[in-house]
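Enquirer: one predicted model, sequence on top.
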Amino acid sequence: MSEYLRHEAERHANTLQGSASDCEKRQAWHKLSEICLCQTILFNRRRSGEVSKMTVEEYSKNKLTNDDGELDGCLTKLEKDLCRYFYRTEIIAKRGRIAAVLFPRQVKENIDLLVRSRNSLTNCFNSKYLFPTISASSHIRGTDVLRSIAIDCGAEHPERLRSTKLRKHIATMTQLFNLSENELDILA
């Protein structure tokens, strides 16, 4: 699924930046928006509704993880190096809690392309959502996107690729790795 998303994201980003017709660019814009939403949900193992509701304003506050050196005391050299490759923003999660969302460089570049081109290609310029629907009145539903992409990518068991099951998977894996308190804090 990840390879499929990477390939489709590249294809639609090239269409957006190429000499395609406006109609083709609009279709590519909406498809790339769905792909970036799916990649963000998968990478972060977050509730799909939390990521779906991310606003342009929240996203615009992204920065390189640990850019301010706040975590330097508790990170290893490898962890500090990894922090240079992921951008981080904060969203309002379940029960009003603040939750971090990480973006790998390529996903961030594609989202930046979407933000730059949204005014000229879509009627979403006044939508507050980072991943707006075609009508721009609401946000794309992450559960619907995960479901359709799980089928489109040809996964053997597409029904297993849902945000709830992915969150349970990461919880199980952290138990199997028997992480220390500090390692669990870093993972969180």
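Expert: The structure has been received and is ready for your questions.
Enquirer: every contact and neighbour count from this point should use C-alpha atoms.
Expert: Fine.
Enquirer: now the longest helix seen in the chain: buried residues?
Expert: Among all segments of the chain classified by DSSP state H, the helix with the greatest residue count is helix 22-44. Within helix 22-44, the residues scored as buried using 16 or more other C-alpha atoms under 10 Å are 25-42, 44.
Enquirer: by contact count, what packs against the host helix or strand of Asn110?
Expert: Under the criterion of DSSP states H and E, Asn110 resides in helix 105-121. Helix 105-121 is packed against helix 2-17, helix 22-44, strand 86-92, with contacts defined by 3 or more C-alpha pairs under 8 Å, 6 or more residues apart in numbering; DSSP states H and E.
Enquirer: relative to helix 105-121, how tilted is the longest helix of the chain?
Expert: 150 degrees (axes from the mean of the first three to the mean of the last three C-alpha atoms, to 10 degrees).
Enquirer: tell me the helix or strand right after helix 22-44.
Expert: helix 48-52.
Enquirer: return the set of buried residues in that following helix.
Expert: Ser48, Gly49, Glu50, Val51, Ser52.
Enquirer: structure B:
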Amino acid sequence: MYTIPILKIVSAASPNGSNLFDSVNLDTLLSFINIALLVKPLLLKHCSIYDPVPPLVLPNNVRQFIHASLDMEEKTVDDLWETFREEIWELEFDVDDLTETLGTRYIPLFLKHGPSNDIAFYNFSPPTRTCLDPGCDQEVSQYPLVSRPRELREQLHVPVTVFTNSFGAVTGHSISLYCRSEYP
């Protein structure tokens, strides 16, 4: 399904002079990567579409969710994210395939620890993250004569129930984004 270079995993044995594998076995590492991939669409909402780099640190709710789900120290969550964030960010995958493949194993964690951390297994977002009005472009600060579509902001989500063939009824979020320029 996805690959992370084995050298990266081996090099994780000594980030910052400590051995990450003293507190994390390979199964837990793979669970961390799988959960990070499942919440990646949520993480994308915290990043600009014009600056496609992973966040340096996980949002607190995601960090707490992984901490509770995998029963690991918060520092270990931070260290794993610091070590593998670039690889996780670069992995290309189909969200539906990933959900179908990993759902049976991880839905119980999302149902148990997700609500208290404002995280759902299913997230329904608008098909675009920029304003559709061509007159709503914004100037690029580095290039005053260049403009680009304005990013939608002010994420709001509403809890929903998703009825699935594979997993039955599961919690989800319906996400909306707002254009402050268009509707002040």
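Expert: Everything's here; your move. Predicted model only: the values in this text are computed from it and were never measured.
Enquirer: TM between them?
Expert: Superposed pair, TM-score by TM-score structural alignment, normalised by the length of the second structure: 0.32. Supporting alignment: 97 aligned residues with a C-alpha RMSD of 5.4 Å.
Enquirer: kindly reformat the helices and strands packed on helix 105-121 of the first structure as TSV containing distance to Thr164 of the first structure.
Expert: TSV is the format used below for these (distance: least, C-alpha to C-alpha, whole Å):
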stretch	distance to Thr164 of the first structure
helix 2-17	17
helix 22-44	11
strand 86-92	18
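Enquirer: any idea which of those gets closest to Glu57 of the first structure?
Expert: strand 86-92 (10.0 Å; C-alpha to C-alpha).
Enquirer: which other residues reach the longest helix of the first structure?
Expert: 2, 5, 8-9, 12-13, 15-16, 47-48, 51-52, 101-103, 107, 110-111, 114, 118, 121-122, 131, 134, 140, 142, 145-146, 163, 166 (C-alpha atoms under 8 Å, 6 or more residues apart in numbering).
Enquirer: next one: stretch 155-164 of the second structure
Expert: The contact list for stretch 155-164 of the second structure, computed with C-alpha under 8 Å, 6+ apart, reads 45, 122, 168-178.
Enquirer: before we move on, the earlier item: put the buried members of the contacts of helix 22-44 of the first structure into a PyMOL selection.
Expert: This is how PyMOL selects the buried members of the contacts of helix 22-44 of the first structure, with burial counted by 16+ other C-alpha under 10 Å:
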select buried, resi 5+8+9+12+13+15+16+47+48+51+52+101+102+103+107+110+111+114+118+121+122+131+134+140+142+145+146+163+166
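Enquirer: hmm, back to that, now the helix holding Asn110 of the first structure and helix 2-17, what's the angle there?
Expert: Using the same axes, to 10 degrees: helix 105-121 of the first structure against helix 2-17 is 40 degrees.
Enquirer: helices and strands around the next helix or strand after helix 105-121 of the first structure, which ones?
Expert: Sequence order places helix 142-152 as the next helix or strand after helix 105-121 of the first structure, per DSSP H and E. Counting contacts by 3+ C-alpha pairs under 8 Å, 6+ apart, helix 142-152 of the first structure is packed against helix 22-44, helix 48-52.
Enquirer: thanks again, I'm all set now.
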